[in-house]
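J.: Sequence and predicted structure, then a few things I'm wondering about:
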Amino acid sequence: MEIPILICAGQPLMRSGLSSALVAEPDIRVVGETADGSTASALARELNPAVVVADFELADMTGIDLVRELLRPSREAPRTLLMAPAEGDAVLESILAGATGIVTRNTLVEDFPQAIRAMATGHSFLSPDIAALLLGWVRDKQPALFPALGLNLLTFREREILALLANGMSNAEISKRLCIVQSTVKFHISQLLRKLGLRDRLQAAVFAHQNGVT
């Protein structure tokens, strides 16, 4: 069974490269190509592709705008494979907009058939570099996104030191209060900063007050 796809990319070279690679696949059929999102939206209604392969930057809108347009209520939407920049914010926005597949512009054209086949059978697809980027972005941002998760990463001693730090105590004062040497205090502070994705004591103090650790 053939998988009909529509290609939407602003650069002619990108469109032709993708088309040439995909027409060689016996189970994939390129039903249309265009440079702009408006035409892609119209062609999607007319040609009913299973998957739309779209670049992030189009002639008249962004790839995210196209995803939203294709998902408008009252229409049967094709699944969208979006070529997004290697930036965490862009990837997350693409997912929230409704993209069901995301690759980067550096993804080899030989890897697109695998993504298209997965999406045509109802699966989502993230290229390995996008998956790694997204995991790193969530890990770096998690204190702001999921404060409770960040706190759960801390040991009892680290939470204890975070609370004392938030109350303005110096390393020497914390050392005296907990009966541990200052080098151990410094080690625990560096560990809790790393786990919470924070830069310094000030950020840690603010985080502690915002999340009730005092």
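T.: Good, I have the coordinates.

J.: going forward, measure contacts between C-alpha atoms and count neighbours the same way
T.: OK.

J.: which residues touch Ala120?
T.: The neighbourhood of Ala120, defined by CA atoms under 8 Å, 6 or more residues apart in numbering, consists of 3, 50-51, 79.

J.: here comes the other one, which I'd like you to weigh against the first:
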Amino acid sequence: MILDAQPDIEVVAEAVDGARAVDAVRLHAPDVALLDVRMPVMDGIEACRAITAADGGCRAVMLTTFDSDEYVYEALHAGASGFLLKDVRRDDLVHAVRVVARGDALLAPSVARRLIEEYTSRGVRRADGGRLEVLTARERETLLLLGRGLSNAEIAAELVVSEHTVKTHVGNVLAKLGLRDRIQAVICAYETGLIAAGDPPREGGGAARYRSLRRSARRPA
């Protein structure tokens, strides 16, 4: 009801379990799937993995009452572009869908903290830091700030450049490292040791940034 009430969002299908959600995505080809972590038949993590592995380009936002490290870590590595708790405000939910539909990704600040704690407490294996050698010095700075949760506008202010320049740097970082979106960039920043596990993310004014709109409904003429 919240999403369908928005003039720029069309809810094309609903499903009562994860398996039917995967089938609905194949049938309707939406831009975004909003998935509950706990669903019968197939849980949201498996549904997310199946949806993001397909060629349709649908992006997944996970919605749950649970913000445990396990769910966050598994959802992100299953390909989720966002992770929201069910106590999220309706405006933030709508904003998240719009953000993810545009191709961006979003993590609520509390979820970002959980992700960092995952690396700290469990000693998650770090990838070879040499992976970042393909980046220029400015691109490494951009990845560092992405990992700390800064928006493009905040990165632009930090680096004293235009937002257009930041978008170029972000695009180069994603392309060179083979990353899908900003969330994968955050994970990469920690896995490669660019950011220390104890370095907290910046918490902005919004709870998250996500999106889930149909491309056909929002593509400019």
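T.: Sure thing, it's come through. None of the values given here were measured: they were computed from a predicted structure.

J.: that older thread, lining up the contacts of Ala120 of structure 1 with structure 2, which overlap?
T.: With the contact criterion set to both residues aligned by TM-score structural alignment, their matches' CA atoms under 8 Å, these that also touch in structure 2 are 50-51, 79.

J.: Map Ile174 of structure 1 onto structure 2.
T.: Pairing criterion TM-score structural alignment: no partner of Ile174 of structure 1 within structure 2 is identified.

J.: Ile174 of structure 1: helix or strand, and which one exactly?
T.: Ile174 of structure 1 is part of helix 171-178 when elements are defined by DSSP states H and E.

J.: Taking helix 171-178 as reference, get the angle to whichever helix or strand comes after that helix.
T.: Using DSSP H and E, the next helix or strand after helix 171-178 of structure 1 towards the C-terminus is helix 182-196. Helix 182-196 of structure 1 runs at 100 degrees relative to helix 171-178, counting by axes from the mean of the first three to the mean of the last three CA atoms, to 10 degrees.

J.: Distance from the helix holding Ile174 of structure 1 to the middle of the chain?
T.: 41 Å (CA atoms, centre = their mean, to the nearest Å).

J.: That one: which residues count as buried?
T.: Neighbour counts over helix 171-178 of structure 1 (16 or more other CA atoms under 10 Å) mark 171, 174-175 as buried.

J.: got the residue ranges for the strands in structure 1?
T.: 3-8, 28-34, 51-55, 79-84, 101-104, 125-126 (DSSP state E).

J.: May I see the ones you listed arranged in TSV, with distance to Ala208 of structure 1 as well?
T.: Listed next are these as TSV, based on distance: least, CA to CA, whole Å:
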stretch	distance to Ala208 of structure 1
strand 3-8	47
strand 28-34	52
strand 51-55	42
strand 79-84	35
strand 101-104	36
strand 125-126	35
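
J.: returning to what we had before: out of the contacts of Ala120 of structure 1, flag the one nearest to Arg29 of structure 1.
T.: Distance to Arg29 of structure 1 across the contacts of Ala120 of structure 1 (CA to CA) is lowest for Ile3, with 5.9 Å.
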